[in-house]
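>>> from the sequence below, what's the structure:
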Amino acid sequence: MALAPLTGAQRLRDLLKDPNHLVVLPGVFDGITARLAVAAGFDAIYMTGAGTSLSRLGWADLGIASLPDMESNASMIASLHPSTPLIADADTGYGGPVMVSRTVAQYARAGVAALHIEDQVQEKRCGHLLGKIIVDRETYYSRLRAAVAVRDQLQSKMLIIARTDAKQANGFDEALKRLQDAVAIGVDAVFLEAVETKEEARQVCQIMKATNTPVLLNLVPGGATPTWTVDEARELGFRIMIFPGLCVAPIMRSVAAELDHLRNTGEVSPGSANAGVKEAFNLCGLQECLEIDQKAGGKAYRTVGE
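Model prediction:
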């Protein structure tokens, strides 16, 4: 009997079975960055909410992106390589328990391997900006209960990650309490945003290790968290490590440079001229499309690869 293809969610669960393995995920925000990350050989990828807001809407990450914006982007990225786990930002869940249920259901049906729900107010902001406003515990817990309940009702393998931003305004102890309660509710992993010291990191990882709950580290260069290496994060006890902004700055710099070169010289740069459209097409599935067409007896694309 043929085995069913391995889903991203099941693959992520398998990766997390090894207590010594750290799953490293580069942040992606569109089809090209997702394809590049998979081609680079990463075990899993992360859809950044900030990158989604920047690329799809052209606006900063201030809670402007809606559920349709985020879910449609996550669905597209997850569909490109379904066996590669995609962890996706789900912000606050976009409303009360009913909206959180809709968010989780849509992400699960889209093939997302894991999502995280946070405890900021709806008018949220990037986790490494100042001035965050946090909801009370019960509001936060109701979001998590709704997320876990609908995931279980769907019999989905998708992981629910509880994120707290409470440390900035309410202190480390309050943030830790919220994560411990989240584990009791039934989440699969926890995410302490803006952890600032190795002592805090070790403490939360050690406490969560007792319940076999993976802890996620969010590494944003220039943010509140020190720029720890992958090896340092592993030594501290983290099991998941995301780099949300990894692709944003290089693309901004390189595209800005190309635009300046064209405006100032009237021609494309030598490097740009050598990187043809066919290279991009091959990255984004050209050969797979040709193979599908050929096997089906189609003739429309016979000369495309020549």
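
>>> going by C-alpha atoms from here, please, whenever you check contacts or count neighbours.
OK.

>>> what number of residues lie near the nearest residue to residue 143 once chain neighbours are set aside?
In space, and not counting its chain neighbours, residue 143 is closest to residue 97: 5.4 Å by Cα to Cα, 6 or more residues apart in numbering. Residues contacting residue 97 under the criterion other Cα atoms under 10 Å number 19.

>>> also residue 132?
Around residue 132 there are 18 other residues, counting by other Cα under 10 Å.

>>> secondary structure element for it?
Secondary structure from DSSP states H and E places residue 132 outside every helix and strand.

>>> wait, it touches residue 122, no?
No: if you go by Cα atoms under 8 Å, residue 132 and residue 122 don't touch, sitting 10.7 Å apart.

>>> re the thing from before, quick one, what contacts the residue nearest to residue 143?
142-143, 146-147 (Cα atoms under 8 Å, 6 or more residues apart in numbering).

>>> inside helices: which ones of these?
Of the positions in the contacts of residue 97, 142-143, 146-147 sit in helices, assigned by DSSP state H.

>>> make JSON lines out of the residues you listed and add neighbour count and distance to residue 70.
Listed next are these as JSON lines, based on neighbours: other Cα atoms under 10 Å; distance: Cα to Cα, whole Å:
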{"residue": "142", "neighbour count": "16", "distance to residue 70": "21"}
{"residue": "143", "neighbour count": "24", "distance to residue 70": "18"}
{"residue": "146", "neighbour count": "21", "distance to residue 70": "19"}
{"residue": "147", "neighbour count": "30", "distance to residue 70": "16"}
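
>>> count of residues packed around residue 205?
Residue 205: 21 neighbours (other Cα under 10 Å).

>>> please enumerate the strands of this protein.
Counting by DSSP state E, the chain has strands at residues 23-28, 45-47, 86-89, 114-117, 159-164, 189-192, 215-218, 240-243.

>>> for comparison, sequence B:
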Amino acid sequence: MMASAKQLRALLADPSKIIVCPGVYDGLTARIALNAGFECLYMTGAGTTMSRLGMPDLGVATLNDMRENAGMIAGLNRKIPLIADADTGYGGALMVGRTTHQYIQAGVAAFHLEDQVVNKRCGHLRNKEIVDEEVYLSRIRAAVNARAEADADIVIIARTDALQSLGFDSAVSRLKAAIAIGADVAFLEGFTSKEEGRKVCQELAPTPVLLNMVAGGVTPAFTVQEAQDVGFRIIIFPGFALGPVFKSVVLAAKQLKETGSVEESDAKAEAESSPKALFMAVGLKEAMEFDVAAGGTMYANGV
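Okay, the predicted model is just below:
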């Protein structure tokens, strides 16, 4: 089996491809995306923070929170690369190095590091604080050096949030400097026009550029085809699962509170969300087959 980072590099090496990554944040949403046939997943930091801590994405998630979640998701299918948010690296150069080693050990194929202060905020909120360029580059350098020490691979994605405060040219200059010291992919967060999206891809070519497609965020909406036409090589959808889950559970909570029932109005929909259907979605069939193959009898007659 090809290592996940190697698999991701193979996808990036095909200039005719754009890698589409649905944003997942737990085992169930990851399984749903895997079952749909996506060839790469993205672990959203906001989703991880909300689901594990019940808090907003304001820099409160730790390395342990993120690595444990990433390792669980990556382990569901080692054939499918996982790109994971690594925020600021969770400290100075030593901590960024530790983060790199921990993500490699967790089976993560790629991660992105940003240039916000440690007490960061979601990239589509206002008034982000940015560290000096040398501090940012020390984070990228620490990740590059740690990867070399580990004698193992991980794709390093350099993200900058500097556009809002420093402007386009300075933000792109930071990305060019990060690429020069070993970053593999560039990520300009929060651009506000499609022309800026096209321009960053042109300025940084042939380095692959990632597009963060946040529904309702400051970046204009791109379809996958539009993103590919502009020149992006990776597109992530962090809200892929968060938005639908939020809407559906809010409605279910309202129904239960007002009617005392959470029954589906549609028989087909009810069957699709039955306990057995849910268990099948997260690997019930494979688990039973594994048990039987090992000589177990508990599931020999099904469930």
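
>>> closest one to residue 137 of structure 1 among the strands of structure 1?
strand 159-164 (10.4 Å; Cα to Cα).

>>> aligned partner of residue 170 of structure 1 in structure 2?
Under the alignment (TM-score structural alignment), residue 170 of structure 1 pairs with residue 166 of structure 2.

>>> out of the strands of structure 1, which is the most enclosed?
strand 45-47 (a mean of 29; mean count of other Cα atoms under 10 Å).

>>> elements contacting that one?
On a contact count with 3 or more Cα pairs under 8 Å, 6 or more residues apart in numbering; DSSP states H and E, strand 45-47 of structure 1 meets strand 23-28, helix 31-39, strand 86-89.

>>> looking at these, spot the one closest to residue 251 of structure 1.
If we rank these by Cα to Cα, the stretch that ends up nearest is helix 31-39, at 9.5 Å.

>>> residue 11 of structure 1: which of the helices and strands packed on strand 45-47 of structure 1 is closest?
strand 86-89 (10.0 Å).

>>> what lines up with residue 65 of structure 2 in structure 1?
Match for residue 65 of structure 2 (TM-score structural alignment): residue 69.

>>> then residue 109 of structure 2?
In structure 1, residue 109 of structure 2 lands on residue 113 (TM-score structural alignment).

>>> ok, and the closest non-adjacent residue to that match?
Using Cα to Cα, 6+ apart, the closest residue to residue 113 of structure 1 is residue 9 (3.8 Å).

>>> pretty sure the one you found sits against residue 157.
Yes: counting by Cα under 8 Å, residue 9 of structure 1 touches residue 157, with 5.5 Å between them.

>>> what's the overlap in contacts for those two?
residue 113.

>>> higher neighbour count, these two?
Just comparing residue 9 of structure 1 and residue 157: by other Cα under 10 Å the higher neighbour count belongs to residue 9, 24 against 20.

>>> show me what the more buried one lines up with in structure 2.
Using TM-score structural alignment, residue 9 of structure 1 lines up with residue 5 in structure 2.

>>> report the contact partners of its match.
Contacts of residue 5 of structure 2 by Cα under 8 Å, 6+ apart are 81, 108-110, 153-155.

>>> give me the number of residues near residue 107 of structure 1?
25.

>>> name the nearest residue to it, sequence neighbours excluded.
According to Cα to Cα, 6+ apart, the nearest residue to residue 107 of structure 1 is residue 71 (6.2 Å).

>>> can you pull the contacts of that neighbour?
103, 106-107, 110.

>>> now do the contacts for the aligned residue in structure 2 for residue 258 of structure 1.
Aligned against structure 2 by TM-score structural alignment, residue 258 of structure 1 finds its counterpart in residue 252. For residue 252 of structure 2, the contact set (Cα under 8 Å, 6+ apart) comprises residue 262.

>>> how much space separates residue 252 of structure 2 from residue 300 of structure 2?
Look at residue 252 of structure 2 and residue 300 of structure 2: by Cα to Cα, to the nearest Å, they are 36 Å apart.

>>> now the helices for structure 2?
Using DSSP H, helices in structure 2 cover 4-12, 27-35, 45-53, 63-74, 93-106, 133-150, 163-166, 168-180, 194-204, 224-230, 242-259, 267-272, 275-281, 284-293.

>>> turn those helices into JSON lines, including distance to residue 212 of structure 2.
Below are those laid out as JSON lines (distance: least, Cα to Cα, whole Å):
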{"stretch": "helix 4-12", "distance to residue 212 of structure 2": "17"}
{"stretch": "helix 27-35", "distance to residue 212 of structure 2": "18"}
{"stretch": "helix 45-53", "distance to residue 212 of structure 2": "13"}
{"stretch": "helix 63-74", "distance to residue 212 of structure 2": "19"}
{"stretch": "helix 93-106", "distance to residue 212 of structure 2": "21"}
{"stretch": "helix 133-150", "distance to residue 212 of structure 2": "20"}
{"stretch": "helix 163-166", "distance to residue 212 of structure 2": "14"}
{"stretch": "helix 168-180", "distance to residue 212 of structure 2": "15"}
{"stretch": "helix 194-204", "distance to residue 212 of structure 2": "11"}
{"stretch": "helix 224-230", "distance to residue 212 of structure 2": "10"}
{"stretch": "helix 242-259", "distance to residue 212 of structure 2": "15"}
{"stretch": "helix 267-272", "distance to residue 212 of structure 2": "31"}
{"stretch": "helix 275-281", "distance to residue 212 of structure 2": "27"}
{"stretch": "helix 284-293", "distance to residue 212 of structure 2": "33"}
